[in-house]
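Participant: The following comprises the amino acid sequence and a computationally predicted model.
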Amino acid sequence: MSERKAGAEAAGKVPSGNLALFDLDHTLVPFDSGMAWIRFLIRRGFLPADAEERHLAFCRLYVAGTLDIHAMHRSNMQPLLPVPRATLAQWQREFEIEMAPCIPAPSMAAVERHRANGDLCAIVTATTRLIAEPIARLFGIDELVATRPATVDGSPDAAFTGEIDGEPCFRHHKLSRVNEWLAARPGGSRTSLAEFGRSWFYSDSISDLPLLAAVSDPIAVCPDDRLRAHALQSGWPVLDWACASAGC
């Protein structure tokens, strides 16, 4: 349990019955967390310098709307398969420390406003959980709906296979993965998106349109051109907070 969550419970904070969902890359943080992770591993001499260009090629496919997320996941995970899980956990902790100065104040403030209101907060991202977890901790968000790396026997601490466990948290699957997460939450009184009084989703990408359309309060953050046009036409709020890369 995070210190923020423990503090809220100690203060007897009453849940609001509302839900706040946040995309990660180019929404909460003004950069691609997968690229930040690859650069982190390059600096440690674990990956060759050309790993950055390989990742950029996948990013271009994402922008073009033709990304095969399974191929991208395999590319990111394959070099990590021989690495002991304890080593990966240490790298995650070091990555978290390096990313701390890169968290924009406006996005942190938005998370804090929802938390102060008693809203259930979660990050919903196509990024693999291994990379997203350290950044989620920086925001004090315990709930993370991300692309899950598959393991050899299905247990969370087993060796990775390089494949995706279940559906990727990507495009229309984000909506189904959110409802899957809500239905499985221990002690959760609301088991689907429709059961919340209000629900927000903050995102930068047109690929997130299915989940944006499913919440009561969709918010476009530093949106791509197609999402900006759709948001303006639909009367959705458009926030241009901390859109610069922050050098991370």
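Facilitator: Received the coordinates, thanks. Residues are numbered from 1 along each chain as shown.

Participant: C-alpha from now on. contacts and neighbour counts both.
Facilitator: Noted.

Participant: What are the boundaries of the helices in the chain?
Facilitator: Secondary structure of the chain (DSSP state H): helices at 3-10, 33-43, 51-64, 69-77, 85-99, 105-116, 129-138, 173-184, 209-214, 225-234.

Participant: try this one next to it:
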Amino acid sequence: MTYKLTLFDLDYTLLPLDSDHAWGEFTTALGWTDAQQFRQRNDAFYAAYQAGTLDIHDYVRFATAAVRAHGPQAAQQAQARFLREVIEPAITPQALALVQAHQRADDAVVVVTATNAFVTRPIAQRLGVDELIAVELEQGADGWITGEIRGTPSFREGKVTRVHDWLRARGLDWGDAEISFYSDSMNDLPLLERAAHPVATNPDARLRALAAARGWRVLDLFTPEHKEETA
């Protein structure tokens, strides 16, 4: 039997916001960073991500700086507040229903995101997904994160590599799996092109045009009003 695997990008795919950017805004509101300087750099990194020019290593060093400085206990407390105050209100019934429909069909369901695992693991679990492929953070001798990335970052072509590694760890290869992949972004084109069933989900303008040209399914999971309110 063919192994059915459904992959979901997270930000602007299952969530109507960017969790990494929102985490930065949240920790700034806690007073962990200089608001003006942080927001200028955070917005610049986000613009680079949208343009497909992001240096993921530089971004992760920047994005984890405040967490590293405040230590694991404060970071975990902030993480719980972030999930409760920012993520919970953004989770929609239609996103949960989509995930659950694939689970009921006995698909293996995995969230594949370029956001780091510290931010996204609780979000994936809240969405009912135990399997997460995310940017893994290196830990130092003290057991706390260093700001460096461990292994291949799950970003652009790196998502293909990480999914391949996930399959191989289960004794599978691409030909053994019927893969569906939901994503909003042109950054995910390498993995969309490897999927048997690519789904442009809440797509940006470039991906929407490409999906139309290639005959890919387009899914608008959120209304424009909901995106604007929660982003």
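Facilitator: Perfect, thanks for sending it. Just so it is clear, the structure is predicted and the values come from calculations on it, not from any experiment.

Participant: Please state their TM-score.
Facilitator: The TM-score (TM-score structural alignment, normalised by the length of structure 2) is 0.91; 226 aligned residues with a C-alpha RMSD of 1.9 Å.

Participant: distance of the aligned partner of residue 210 of structure 1 in structure 2 from residue 200 of structure 2?
Facilitator: Taking TM-score structural alignment, the alignment pairs residue 210 of structure 1 with residue 190 from structure 2. Distance, residue 190 of structure 2 to residue 200 of structure 2, by C-alpha to C-alpha, to the nearest Å: 13 Å.

Participant: For those two, indicate the residue with more neighbours.
Facilitator: Taking residue 190 of structure 2 and residue 200 together and counting by other C-alpha atoms under 10 Å, residue 200 has the greater number of neighbours (28 against 15).

Participant: give me every residue that touches that one.
Facilitator: Residues in contact with residue 200 of structure 2 (C-alpha atoms under 8 Å, 6 or more residues apart in numbering) are 182-185, 207-208, 211, 216-219.

Participant: Which residue of structure 1 is paired with it in the alignment?
Facilitator: Checking TM-score structural alignment: residue 200 of structure 2 goes with residue 220.

Participant: nearest residue to its match other than its sequence neighbours?
Facilitator: residue 238 (4.8 Å; C-alpha to C-alpha, 6 or more residues apart in numbering).

Participant: With residue 161 of structure 1 instead?
Facilitator: Closest to residue 161 of structure 1 by C-alpha to C-alpha, 6+ apart is residue 151, at 5.3 Å.

Participant: Sort out which of the contacts of residue 200 of structure 2 are buried, if you could.
Facilitator: 182-185, 207-208, 211, 216, 218-219 (16 or more other C-alpha atoms under 10 Å).

Participant: Distance to residue 135 of structure 2 added to those residues, as a markdown table?
Facilitator: Converted to a markdown table, those look like this (distance: C-alpha to C-alpha, whole Å):
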| residue | distance to residue 135 of structure 2 |
| --- | --- |
| 182 | 18 |
| 183 | 17 |
| 184 | 18 |
| 185 | 17 |
| 207 | 23 |
| 208 | 26 |
| 211 | 27 |
| 216 | 27 |
| 218 | 27 |
| 219 | 26 |
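
Participant: can you name the two of these that are farthest apart?
Facilitator: Across those, no pair lies farther apart than 185 and 216, at 13.6 Å, counting by C-alpha to C-alpha.

Participant: tell me, which strand in structure 2 spans the most residues?
Facilitator: Ranked by residue count under DSSP state E, the longest strand found in structure 2 is strand 108-116.

Participant: matching residues in structure 1 for that strand?
Facilitator: So strand 108-116 of structure 2 sits over residues 120-128 in structure 1, by TM-score structural alignment.

Participant: mean shift of that stretch relative to structure 2?
Facilitator: Comparing stretch 120-128 of structure 1 with its match in structure 2 after superposition yields a mean distance of 0.6 Å (mean C-alpha distance after the TM-score superposition for structure 1).

Participant: what's next to that stretch, contact-wise?
Facilitator: With C-alpha under 8 Å, 6+ apart as the criterion, stretch 120-128 of structure 1 contacts 15-25, 33-34, 73, 111, 114-115, 132, 136, 141-149, 168-170, 174, 178.

Participant: Just the buried ones from the residues you listed?
Facilitator: Among those, those that count as buried by neighbour count (16+ other C-alpha under 10 Å) are 16-25, 33-34, 73, 111, 114-115, 132, 136, 141-149, 168-170, 174, 178.

Participant: Run a quick neighbour tally on residue 75 of structure 1.
Facilitator: 17.

Participant: Apart from its chain neighbours, what residue comes closest to the residue mapped onto it from structure 2?
Facilitator: Aligned by TM-score structural alignment, residue 75 of structure 1 pairs with residue 62 of structure 2. Excluding the flanking residues, the one nearest residue 62 of structure 2 by C-alpha to C-alpha, 6+ apart is residue 147, at 7.8 Å.

Participant: so who does residue 39 of structure 1 touch?
Facilitator: Residue 39 of structure 1 makes contact with residue 52 under the criterion C-alpha under 8 Å, 6+ apart.

Participant: Good, we can wrap up now.
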